[in-house]
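# No sequence on hand, only this structure:
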């Protein structure tokens, strides 16, 4: 096992080895300084058994370089910007690329660094139309780059693909350059996390992961406005960790999540205790290393929170063996689709004529019925609140299909853009006994956003677009009236469930069964012309289709019946009760991992129960958490202990389960379940 494949505790930009040691770091990420000083600093870190990653900032050029090489700058739209206007962003297809590779090789030849991190490069909104990109694009596609999608849709799709290829080529060739001089150190770069769509920057982690040695992205938390703060979920680090692991899993590579250490935009005041423990717990529970944006000067300020962070890293250091080699035991998978973000999601539109200033990069709202990210976020939020352990799967996972076999249930929380190959793999998964939960416009478009006449998965969904109806309808304030008494999806639900804001006009296929119909606002009468909840069987599997943007609705308004409907649907299509049930507040994330060699499960509990404001200053303790483990996964249990408090918990058998109670959860805890 390579050193970077073990649990990572990054010390950010700490340059003083003693500070990094005191904070329990095992790796730092620092920039080159004056030659002899840099060499000495590396030596001192190594004496303390701390690895050194060399940070190379590749998203920015200084003023001097921009003046000397204006042809290296990205060009936005049709107007060439001066370096002041452009923000000095280098184009990865320019001569700047060779300059960076020379810098890389010089660093590796002359210093004993343990790895290289590229902070960038990436494309910026509305770019790049520089001469270098135009030449390369024309060589590949025979035409110049179109300014807008509407100008030439197919050619613009190639432009989206072109940006991804340019970034992939950069990290692939950087690795080749390092190998060419005999270097074997890990090389990786800053990918795009969950905070935005990848189409504007070209950094897609599921493709980059093939070429880099560590897979990582930012999950930074900024507090610029109330609206912006509320738009960032409490589970930002959790989602990013799951995303990075999903990309890294195919190549068996480690993942890391980069997090801020201060209440930005204030650069000195650290996050309070509650935020620190959430960030740490969310990240490591989901099997990623953690990188805090620490610096020497920040760590010298007299804030008690630095001691909280030190103890958190100390806990991880002391218990490293409970994280090393652990893998998720979730049997539910949620799709995160770059395809939908590229060709369907319309909640962001980039201005091609403005400059690279904050104003010029501003996004404006568009059709709110086409918001893929909020559909995804709502389902993610519901799964967290229902305490359902789950993984993310990506577009490539659907294409290959082999990974799906490890799951009982696949959730397509509005997956509009699917290829024919992906749909065949999904059909095969369900036919062989898998469960599928799908919503809204799933499979209504091909993988590049071209609308089909009908659902590509209509045989699975058990529904078709109603004849003469091509658009979705606005259903604000309406309800779902449940039908078919006794259907297990209805358990714990009333007969009235708030309906999604947007609905598809569909009609069921004859072999499917409708268990819920739409009723307009102010009415409580079943109208069989508007089916919403449709169940179907395909081969040995089951499908539950919701003809509305349920995830988007829940993301905006967390109606409890919607969360319960999703949880019930998962249980019905899977054909079995959950492998783990946790009876507690909704504000607890549950993650289940397994270490094969030790034959033990690790049940991670992350407490999000704060004080109704961000940043979260203190987490409120949650008491008497009841846990039930199903015997089909846990046939024999030897011992149950809490990792932080070192408590041995008594457990008992009850029918097909083992049950125990956790007396109290303060912030983050790991329950070690040792099997016989």
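Yes, it's here. Computed from a predicted structure; not experimentally measured.

# drop to CA atoms for contacts and neighbour counts, all remaining ones
OK.

# List the buried residues in the lengthiest helix in the chain.
Longest helix of the chain, by residue count under DSSP state H: helix 153-180. Neighbour counts over helix 153-180 (16 or more other C-alpha atoms under 10 Å) mark 155-160, 162-172, 174-175, 177-178 as buried.

# what's around residue 663, how many residues?
12 (other C-alpha atoms under 10 Å).

# Residue 625 is in contact with that one, correct?
Yes: with contact defined as C-alpha atoms under 8 Å, residue 663 reaches residue 625; the gap is 6.6 Å.

# Helix or strand: which one has the nearest residue to residue 626 once chain neighbours are set aside?
If the residues on either side of it in the chain are set aside, residue 626 comes closest to residue 661, at 4.5 Å by C-alpha to C-alpha, 6 or more residues apart in numbering. Element membership of residue 661 [criterion: DSSP states H and E] is strand 657-665.

# immediately after that strand, which helix or strand?
Following strand 657-665 in sequence, per DSSP H and E, is strand 668-675.

# Identify each buried residue in that following strand, please.
Quick answer for strand 668-675 (16+ other C-alpha under 10 Å): 668, 669, 670, 671, 672, 673, 674.

# Next up, identify which helix or strand residue 652 is on.
Going by DSSP H and E, residue 652 is part of strand 651-654.

# how about residue 573, secondary structure?
Per DSSP: H, G, I helix; E, B strand; the rest coil, the secondary structure class of residue 573 is helix.

# now, which of the buried residues of strand 668-675 sits nearest residue 34?
residue 668 (41.5 Å; C-alpha to C-alpha).

# Contact partners for the closest one?
277, 278, 281, 604, 605, 606, 607 (C-alpha atoms under 8 Å, 6 or more residues apart in numbering).

# got it, and residue 412?
Counting by C-alpha under 8 Å, 6+ apart, residue 412 has contacts 334, 335, 436, 437, 438, 439, 442.

# same thing with residue 530?
Counted by C-alpha under 8 Å, 6+ apart, residue 530 has contacts 505, 506, 507, 517, 518.

# Identify the farthest-apart pair in the residues you listed.
Every pair of the contacts of residue 530 checked by C-alpha to C-alpha; the farthest is 507 and 518, at 12.5 Å.

# between these two, which one's more packed in?
Using other C-alpha under 10 Å, the more surrounded residue of residue 507 and residue 518 is residue 518, with 29 against 20.

# where's the more buried one, which helix or strand?
Using DSSP H and E, residue 518 falls in strand 513-519.

# residues in contact with that strand?
Outside strand 513-519, the residues touching it (C-alpha under 8 Å, 6+ apart) are 462, 478-484, 487, 499, 508, 525-536.

# Second structure follows, compare the two:
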């Protein structure tokens, strides 16, 4: 049986209700605001730290402000208006009064101290509160309220408060006993990867969380199989900012890809956070940034999603409303064209974790995006069978150090079947228990032995030889390539072909001394034939260097690796790097989407500049009876060598070019937004 969330036009608004918001909440007005945006799903506070309903449980504090319409009434009005309602719960903390009655539920530092933040005390995943009593709260909540799903905020081991202070490993009695029983060891004091006990603790944490999530999911499905559970039936992430933290311009694109995976098997809810950071929850980020995030979500198989503090009607800073509404309304008008789409990308990037921003992976994401290479992102835990890579031609592993033997074998199988594996740095040098391997697990890379790993390079660089220039045409005028500080010294198998040669450390000052006297035979890139495919090993962190420094030198090298050695399809060589390109397909249509990122300047976001006269060459387009745009552009198609040349006259913020299969409603080459016929279609 099909569940309600499968194929559902997901337009989420999360109103993170403060206690005081329940004092005067009017259900009709609240839902009316949601309808004005075009929302189809709402996430609102229900239980945990504070109960937004009259609870009978002594270990859950009831809000003092329940004087407006009830939670039941809000759900009822939402349902009447066709809006699904998901309960937001938070069991990471309890009120201090509850803690005083149950001190054993609290997280403890190594000194035995609790974390008391504004009267809310951190709890531990292994404590009795999260192991037992949270389930009683959920049972009461869902017995009395007809929710459609659940989201648990801050699940897991929370070691940091809202001010950013870290408290380290939990040393509560439950954690101590469980770790001692499992490993016969005491908990480590510090978070030190050199300590084997800490590495065991990382595995311990992962196992505890996996076990708890599985139990939670089963519990919810016993209540009703029609409850959508975050992390299983839909997946929520955030594009957010924090004061003092480096911004990431492709956050929404990347999160949507990583959540959905290649098959887009469940709703991807990447919440675009309205506020600047924890301390400024009432002040919005730049309107252009919020609109850009929504377009990025949409263009990468995700859904439009807004997260703000308070209610829509009493939120004082409404500067982001207009741009967000624009994208919500656009999606509402064009729902059918996005239904059932799957990625048509031939490239996939493995990402270490959903919530982790690793510079090596970010650099690859930037380089691929700015080279107009459509790609997917994959979390390691989803690689359970080689079929997860079906339809892919290139797999990029950006310093993915920890892989299981099974995962490594599947990647080797992908390469042997004709795939290209590109790996950098210390990829597969460790296992998923965080233990080092003597030899990397990936055989397709052709590494025979490890000699050394250095993190202190200063002036070492690689030289592209005269006889290698054909493989690196974009580096024709820049034969030296800067690797950054990290370099793996590995002995490759004889079948591996090396490119570039290492120029070792040499003086870089004073100017009179700035020259080198020798060139080694150590390669900067090795290509190893493996079955029908190959492995490309880059012993340095090329992605990290590009993400941190951003030079054309590095981008040119990555492009030559992708296009000349990896044989990726080059679709838009003349298109500005500021435009993002993605391609999605269904049996009914192919959709080429373009996002204009030109408004991003340093750490600010402005309205994008129009991009004109765009040309895209597509080699693999399904049979189509018509082609049209959804957002005002005019498109022209013509046959080209080995494919189809697509020309778009103008890109504003976003455009979708739809190639509709024969026999579907659109039988003309028109703009769906304006209704005007496009000028040419040959």
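Arrived safely, thanks for sending. As the structure is a prediction and not an experimental result, all values here were calculated from the model.

# sorry, back to before: can you lay out the contacts of residue 530 of structure 1 as JSON lines showing distance to residue 323 of structure 1?
Output for these, formatted as JSON lines (distance: C-alpha to C-alpha, whole Å):
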{"residue": "505", "distance to residue 323 of structure 1": "48"}
{"residue": "506", "distance to residue 323 of structure 1": "47"}
{"residue": "507", "distance to residue 323 of structure 1": "49"}
{"residue": "517", "distance to residue 323 of structure 1": "47"}
{"residue": "518", "distance to residue 323 of structure 1": "47"}
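
# just to revisit the earlier point, compare the contacts of residue 668 of structure 1 with structure 2 and list the ones that remain.
Mapped onto structure 2 and checked by both residues aligned by TM-score structural alignment, their matches' C-alpha atoms under 8 Å, the contacts of residue 668 of structure 1 keep the contacts 281, 604, 605, 606, 607.

# Select, from these, the two members most distant in space.
Pairwise distances across those (C-alpha to C-alpha) peak at 9.9 Å, for the pair 604 and 607.

# List the residues that are in contact with both of these two.
Contacts common to residue 604 of structure 1 and residue 607, judged by C-alpha under 8 Å, 6+ apart, are 589, 668.

# Tell me the spacing between residue 257 of structure 1 and residue 92 of structure 1.
24 Å (C-alpha to C-alpha, to the nearest Å).

# With residue 120 of structure 1 instead?
Applying C-alpha to C-alpha to residue 120 of structure 1 and residue 92 of structure 1 gives a distance of 9 Å.

# Comparing the two, which residue is more hemmed in?
residue 92 (27 against 23).

# That one matches what in structure 2?
The equivalent of residue 92 of structure 1 in structure 2 is residue 125 (alignment by TM-score structural alignment).

# ditto for residue 107 of structure 1
Under the alignment (TM-score structural alignment), residue 107 of structure 1 pairs with residue 141 of structure 2.

# give me every residue that touches its match.
Contacts of residue 141 of structure 2 by C-alpha under 8 Å, 6+ apart are 46, 47.

# about what we covered before: any idea which of the buried residues of strand 668-675 of structure 1 is closest to residue 653 of structure 1?
Among those, and counting by C-alpha to C-alpha, the member closest to residue 653 of structure 1 is residue 673, at 14.3 Å.

# Give me the aligned partner of that closest one over in structure 2.
By TM-score structural alignment, residue 673 of structure 1 lines up with residue 659.

# Then residue 216 of structure 1?
Per TM-score structural alignment, residue 216 of structure 1 is aligned with residue 236.

# counterpart of residue 178 of structure 1 in structure 2?
Under TM-score structural alignment, residue 178 of structure 1 pairs with residue 220 in structure 2.

# is it true that residue 264 of structure 1 touches residue 225?
No: contact between residue 264 of structure 1 and residue 225 fails when scored by C-alpha under 8 Å: they sit 11.0 Å apart.

# so how far does stretch 484-502 of structure 2 reach from one end to the other?
Termini of stretch 484-502 of structure 2 sit 12 Å apart (C-alpha to C-alpha).

# Likewise for stretch 511-529 of structure 1?
Where stretch 511-529 of structure 1 begins and where it ends lie 17 Å apart, using C-alpha to C-alpha.

# what's the answer for stretch 403-410 of structure 1, then?
By C-alpha to C-alpha, the extent of stretch 403-410 of structure 1 from end to end equals 11 Å.

# can you check stretch 254-274 of structure 1 too?
End-to-end distance of stretch 254-274 of structure 1 (C-alpha to C-alpha): 27 Å.

# Just the buried positions in that stretch, please.
Residues of stretch 254-274 of structure 1 classed as buried by neighbour count (16+ other C-alpha under 10 Å): 254-264, 268-274.

# likewise stretch 479-490 of structure 2?
479, 480, 481, 482, 483, 484, 485, 486, 487, 488, 489, 490.

# before we move on, what about stretch 562-582 of structure 2?
562-564, 566, 568-572, 575-582.

# same question, stretch 58-76 of structure 1
For stretch 58-76 of structure 1, the neighbour count (16+ other C-alpha under 10 Å) marks 58-61, 66-67, 69, 71-76 as buried.

# So which of those residues belong to helices?
Using DSSP H, the buried residues of stretch 58-76 of structure 1 in helices are 66, 67.

# ok, the match of residue 92 of structure 1 to residue 110 of structure 2 distance?
On the measure of C-alpha to C-alpha, residue 125 of structure 2 and residue 110 of structure 2 end up 16 Å apart.

# With residue 637 of structure 2 instead?
66 Å.

# what do we get in structure 2 for residue 52 of structure 1?
In structure 2, residue 52 of structure 1 lines up with residue 85, judged by TM-score structural alignment.

# Packing partners of the strand or helix carrying its match?
Taking DSSP H and E as the definition, one finds residue 85 of structure 2 inside strand 84-90. On a contact count with 3 or more C-alpha pairs under 8 Å, 6 or more residues apart in numbering; DSSP states H and E, strand 84-90 of structure 2 meets strand 41-48, helix 71-80, strand 149-153.
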